[in-house]
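Colleague: just to be clear, the model below is a prediction. Sequence and coordinates:
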Amino acid sequence: MVQLYWNRDEQAIPATAQKYGNYCTSIAKNILGNLEDAEECVNDTYLNAWNSMPPHRPGVLSTFLGKIVRNLSFNRYKYNTADKRGGGELPLVLDELSDLVSGKDDVEQEIDRKELVNTIDAFLDSLSPEKRRIFISRYWHTDSISEIALRHGMKAGAVSMTLNRLRLKLRNYLLERGFEL
């Protein structure tokens, strides 16, 4: 499918929409809580993908599209909440991670972003595949607890407990590696 973009074939967008439309819409809707805004972000994702390829050639198209739609959705969320509108899972997800993220603007205490990303990647690699999927579903895709429970054949309480334990484990992992939380 990436080759369609590189060839500037207009079928790239409909093919992308057919294969990845539900995936992108799910990410956007979980962040925004509004189908209309989500659909707009998904359409903007296709346009951004069209404008990015070439010169950028993504290794995994779904990840590439997921990152675009996620960033667009976060930007739309910021816009919506500035106008005291909003909804979705994002406030809950951000609240759950608030203890792990430094809110300080002090330059002396700012953590190098790349080092933090590498450390979190290493943490995720240390998890079992199921726990990694649960963590990513919640904190990357911003899926609701009930959606994750349904997908993994678990009870919502078990998912919540797993996420609580994973956040604590991540917190300890970061502290052990010298990050100030």
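Modeller: Sure, I can see it. Keep in mind the model is a prediction, meaning the values are calculated, not measured. Residues are numbered from 1 along each chain as shown.
Colleague: when you work out contacts or count neighbours from here on, use the C-alpha atoms and nothing else.
Modeller: Noted.
Colleague: how near is the spatially most central residue of the chain to Val69?
Modeller: By Cα atoms, centre = their mean, the chain has its centre lying nearest to Trp140, at 2.7 Å. Computed as Cα to Cα, to the nearest Å, the Trp140 to Val69 distance reads 11 Å.
Colleague: excluding sequence neighbours, find me the nearest residue to Leu35.
Modeller: Distances taken as Cα to Cα, 6 or more residues apart in numbering put Lys29 closest to Leu35, at 5.8 Å, once the chain neighbours are dropped.
Colleague: report the secondary structure element holding the one you found.
Modeller: Here Lys29 is covered by helix 12-32, with elements defined by DSSP states H and E.
Colleague: list the buried residues in that helix.
Modeller: By 16 or more other Cα atoms under 10 Å, the buried positions in helix 12-32 come out as 12-13, 16-17, 20-21, 23-32.
Colleague: go on, stretch 108-125?
Modeller: For stretch 108-125, the neighbour count (16+ other Cα under 10 Å) marks 119, 123-124 as buried.
Colleague: inside helices: which ones of those residues?
Modeller: Judged by DSSP state H, helices contain the following of the buried residues of stretch 108-125: 119, 123-124.
Colleague: can you add distance to Lys155 and give those back as CSV?
Modeller: Output for these, formatted as CSV (distance: Cα to Cα, whole Å):
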residue, distance to Lys155
Thr119, 30
Phe123, 25
Leu124, 22
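Colleague: hmm, who's touching the strand or helix carrying Asn51?
Modeller: Using DSSP H and E, Asn51 maps to helix 35-52. Helix 35-52 has contacts (Cα atoms under 8 Å, 6 or more residues apart in numbering) with 5, 13, 16-17, 21, 24-25, 28-29, 32, 65, 68-69, 72-73, 76.
Colleague: one more to weigh against that first structure:
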Amino acid sequence: MEDHKIIELYWARSQQAIAESEAKYGPYCRSIARGILDRAEDAEECVNDTWFRAWNAMPPQRPNILSAFFGKLTRNLSLDRWRKERAAKRGGSQVEVALHELEGCLPDHRRPDEELEASETAALISAFLRAQPELDRRLFIRRYFHLESIAALTERFGLTESQVKSRLHRTRQKLKLALEKEGIAV
């Protein structure tokens, strides 16, 4: 089913919206959740929560890109669950490693104007990524949005571990410079 028809089902408050979302985007959302969470049961629960959140968000929201909307919901729900589990365990998972890699090139958001700066920073990062070569952009998004492991990236893109790490490092360095150039304290 086409995305606009699925959105119309949500707006019409039809239960079929959830079934159609699951059929079209379930595997995509599961792959995001499984990349963040260790347990398949937790990932499945986050995907189910994605449909619930979507149900509550539409209306009033009308997403432009349904896959991105569902992906972001799933990612945020999965990260929330991961943080909750991490607080209890204090382990060093793949997610923690990926987020730690980004710390050096993203600004610290503890100032009062944090919301405004966060949206400006997000726009700058988006523009920066659009200007990068496709492979570097895809690696960056897969690593830092989907939180895929280095091993998964090497397999997905047919690169060596060293090539993936090097490309990610160079992209992070370029991002840091681009943000600093725009006056964002990193």
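Modeller: Arrived safely. Predicted, not measured: the structure shown is a model, and the values here were computed from it.
Colleague: one step back: and of the buried residues of helix 12-32 of the first structure, the nearest to Pro55 of the first structure?
Modeller: Ala12 (15.5 Å; Cα to Cα).
Colleague: need the counterpart of that closest one in the second structure.
Modeller: Taking TM-score structural alignment, Ala12 of the first structure has Ala17 as its aligned residue in the second structure.
Colleague: what is the burial count for the nearest residue to its match once chain neighbours are set aside?
Modeller: The shortest distance from Ala17 of the second structure to any non-neighbouring residue, by Cα to Cα, 6+ apart, is to Leu9 (5.0 Å). Under the neighbour criterion other Cα atoms under 10 Å, Leu9 of the second structure is assigned a count of 18.
Colleague: quick check: Leu9 of the second structure vs Gln15 of the second structure, distance?
Modeller: Counting by Cα to Cα - Leu9 of the second structure and Gln15 of the second structure are separated by 8 Å.
Colleague: what does Phe70 of the second structure give?
Modeller: Phe70 of the second structure is 17 Å from Gln15 of the second structure, by Cα to Cα.
Colleague: compare the two (neighbour count), which wins?
Modeller: Per other Cα under 10 Å, whichever of Phe70 of the second structure and Gln15 has more neighbours is Phe70, with 22 against 11.
Colleague: and that one, what's its match in the first structure?
Modeller: Looks like Phe70 of the second structure aligns to Leu65 there (TM-score structural alignment).
Colleague: residues touching that match, list them.
Modeller: 24, 45-46, 49.
Colleague: and the two most separated of those residues?
Modeller: Using Cα to Cα, the two most remote members of those are Cys24 and Ala49, lying 12.4 Å apart.
Colleague: let's have the contacts of Leu65 of the first structure in JSON lines, adding distance to Arg132 of the first structure.
Modeller: Shown next, in JSON lines, are those (distance: Cα to Cα, whole Å):
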{"residue": "Cys24", "distance to Arg132 of the first structure": "20"}
{"residue": "Thr45", "distance to Arg132 of the first structure": "26"}
{"residue": "Tyr46", "distance to Arg132 of the first structure": "28"}
{"residue": "Ala49", "distance to Arg132 of the first structure": "27"}
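Colleague: quick one: which of these is most hemmed in?
Modeller: Cys24 (26 neighbours).
Colleague: so that one makes contact with Gly66?
Modeller: Yes - assessed by Cα atoms under 8 Å, Cys24 of the first structure is found in contact with Gly66 at 6.1 Å.
Colleague: re earlier: packing partners for the helix or strand containing the residue nearest to Ala17 of the second structure?
Modeller: Assessed by DSSP H and E, Leu9 of the second structure sits inside helix 3-11. In terms of contacts (3 or more Cα pairs under 8 Å, 6 or more residues apart in numbering; DSSP states H and E), helix 3-11 of the second structure is packed against helix 16-36.
Colleague: average offset of the helix it packs on relative to the first structure?
Modeller: The superposed helix 16-36 of the second structure is, by mean Cα distance after the TM-score superposition for the first structure, a mean 1.3 Å from where its aligned residues fall in the first structure.
Colleague: compute the inter-axis angle for that helix and helix 40-57.
Modeller: Note on geometry: by axes from the mean of the first three to the mean of the last three Cα atoms, to 10 degrees, helix 16-36 of the second structure and helix 40-57 are set 140 degrees apart in direction.
Colleague: quick one, helix 16-36 of the second structure and helix 3-11 angle?
Modeller: Using the same axes, to 10 degrees: helix 16-36 of the second structure against helix 3-11 is 110 degrees.
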